[in-house]
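Engineer: I would like to see how this sequence folds:
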Amino acid sequence: MASTSLNLKFDPNAWAAELADQFRGLNPNEPGQWPWLPKLAAFVGVTVLVLVLGWVFALSDEQAHLDAEVAKEPGLRQDYTAKLAQAVNLPELRKQKSQVEEYVTQLEKQLPGKAEMDALLSDINQAGVGRGLQFELFRPGQVLVKDYYAEQPISLRVSGRYHDIGAFAADVSNLSRIVTLHNLNVLAPTGKEAGSGTLSMEATARTYRYLDTLEVAEQKKLAAKTAGGAKK
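Structural biologist: The predicted model follows:
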């Protein structure tokens, strides 16, 4: 019995040529008449083009917005955690606020009013005289007005014994009102007074007073005017 063999040999060159023939002579006005391969290629190309254009003109803006919102997430989480901690500790925070307000009130009581400044200057003078010191200079300077208080510098020069000068500095720090000493400079006597045991101290004392309601209002008005001028 004679055997028959089936020739299934695949020729890639012939197959490629057949596919290439499908793209030849295509009429762009009649795409419905194209072979299946050009139709498939055109479909894939149009789909890719639509996706790319959609990404460029629509999805890219949404992606940028999404990225911006995602970038806010760590900050929002941190803010949430901080506010949650404040909510949990609210009674303790209120207690601390009350304590701070009491402390501020106590400090305000140490600040003299405008009418009490003369008495405070007299107290500083009496603190030196009480220690047997000789005032060679006691000159109040220009008042410096801050937001809620005013600062009064006083140039001092006193002479006396070392321990009396130290006691005077301690007395000034213990006054009922706030007085601070700055730029202290202790000098030994020269000339005929050398060896007498008398020293001289130069310093700047600074006293502070609170502003009254009218002065505070004037400061706020001045600050608002300055801010408005800066914006222009």
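Engineer: switch to C-alpha atoms for all contacts and neighbour counts from now on
Structural biologist: Noted.
Engineer: and Leu222, helix, strand or coil?
Structural biologist: State at Leu222, reduced to three classes by DSSP: H, G, I helix; E, B strand; the rest coil: helix.
Engineer: from Tyr148, how far out is it?
Structural biologist: In this structure, Leu222 and Tyr148 are 13 Å apart, going by CA to CA, to the nearest Å.
Engineer: so which of those two has more stuff around it?
Structural biologist: Applying other CA atoms under 10 Å to Leu222 and Tyr148 shows that Tyr148 carries more neighbours, namely 15 against 12.
Engineer: now the other sequence, so there's something to compare against:
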Amino acid sequence: MKSRFPRLSFSSLVSRKNWTAPTANNGWPGFRMVISPLPPIKRPAKLQRLLPERHQKNSQAGQNIRKRLGLRMNESLENAIERISKLTRGQRIGICVGVVALLVGVMTYFVFMPKYQKLEELTAEEQKLQMELAEAKKRARQLSKLQKEMKEVEGEYRKATRALPESEEIPNLLTSISRSGQDAGLEVLLFEPEKEVRMGFYAEIPVSMTVTGRYHEAVDFFNRIAQLSRIVNLKDVTMKADPSQKSRDGATSSPYKLEISSSAVTYKFVENTEGAAESK
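Structural biologist: So this is what the prediction gives:
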């Protein structure tokens, strides 16, 4: 295939007239090559004739297409105007109302409805947050009151724990109860601790007790029990007179000794009952 461009050879670029033979500094002969610039590229005459013709044809084809499109659009517009002009006034009003209704429906469905749903969600969330805020404010107002009540309960709890002895203090407490009867002038016939009963964080320790003495000595004994620092309750108290025994001073107000039977119940503090049960 023959090329449109002229063929360039190395011999045309480098000619012998461009060669020089100067003497080098070291005495050896040397050569220096001088390359001439490339000649301008010339287009073939046929190619130069074809380019303007193609450009002119393309521009004419584009103009023809634009004219056809314009004519078709004009014809369509004229036909639409002609059809609308043939309609009655009522039909025109109906078409306008329908178009407006269609636009309003589309806007409502695609624009206003999502925003309305989002507004409802935000309103519900706002109401929920307002309720939570009101509840938080209510609790904040009650906080001081609850703190005061908590301090009172803690004080009562400390008093109760002081009134409930530990396990190692029970023998001393039982000794104090027995000594109180003796100090009141009573004769202790029976003083027997029974098995303790667990009641959560504390345990009951019942003591079966029988004493004899005069009535005022029994009242003095009860007062001494009430003045103990620990909690001691007397249950099932029974008194009976013994006619065979007279009082010491022979007074007619209380001529006989009384035999008093009761159950003295004391308590002790049980710490970490759940942990102890699990360890067992």
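Engineer: what residues of stretch 161-169 of structure 1 count as buried?
Structural biologist: For stretch 161-169 of structure 1, a neighbour-count test (16 or more other CA atoms under 10 Å) marks Arg161, Tyr162, Asp164, Ile165, Ala167, Phe168, Ala169 as buried.
Engineer: what stretch of structure 2 does it fall on?
Structural biologist: Using TM-score structural alignment, stretch 161-169 of structure 1 lines up with residues 214-222 of structure 2.
Engineer: thinking Pro255 of structure 2 is in contact with Asp242, fair?
Structural biologist: No. Pro255 of structure 2 lies out of contact with Asp242 (CA atoms under 8 Å); the separation is 9.7 Å.
Engineer: so for the two, which sits in the more crowded spot?
Structural biologist: Each of Pro255 of structure 2 and Asp242 has its neighbours counted (other CA under 10 Å); Pro255 has more, 17 against 13.
Engineer: which residue ranges of structure 1 form strands?
Structural biologist: Counting by DSSP state E, residue ranges of the strands within structure 1 are 134-140, 144-145, 149-161, 179-187, 198-210.
Engineer: Gln56 of structure 2 matches what in structure 1?
Structural biologist: In structure 1, no residue is paired with Gln56 of structure 2, using TM-score structural alignment.
Engineer: same check on Leu122 of structure 2?
Structural biologist: In structure 1, Leu122 of structure 2 lands on Glu62 (TM-score structural alignment).
Engineer: and Asp21 of structure 1, how many neighbours?
Structural biologist: When counting by other CA under 10 Å, one arrives at 12 neighbours for Asp21 of structure 1.
Engineer: who's in contact with it?
Structural biologist: Under the criterion of CA atoms under 8 Å, 6 or more residues apart in numbering, Asp21 of structure 1 has no neighbours.
Engineer: for Glu202 of structure 1, same thing?
Structural biologist: Applying CA under 8 Å, 6+ apart, the residues near Glu202 of structure 1 are Ser155, Leu156, Arg157, Val158, Asn183, Leu184, Asn185, Val186.
Engineer: please redo it, this time with the cut-off set to 10 Å
Structural biologist: When the contact criterion is CA atoms under 10 Å, 6 or more residues apart in numbering, the partners of Glu202 of structure 1 are 136-137, 155-159, 181-187.
Engineer: can you pick the most crowded of those?
Structural biologist: Top of the contacts of Glu202 of structure 1 by neighbour number is Ser159, holding 23 neighbours under the definition other CA under 10 Å.
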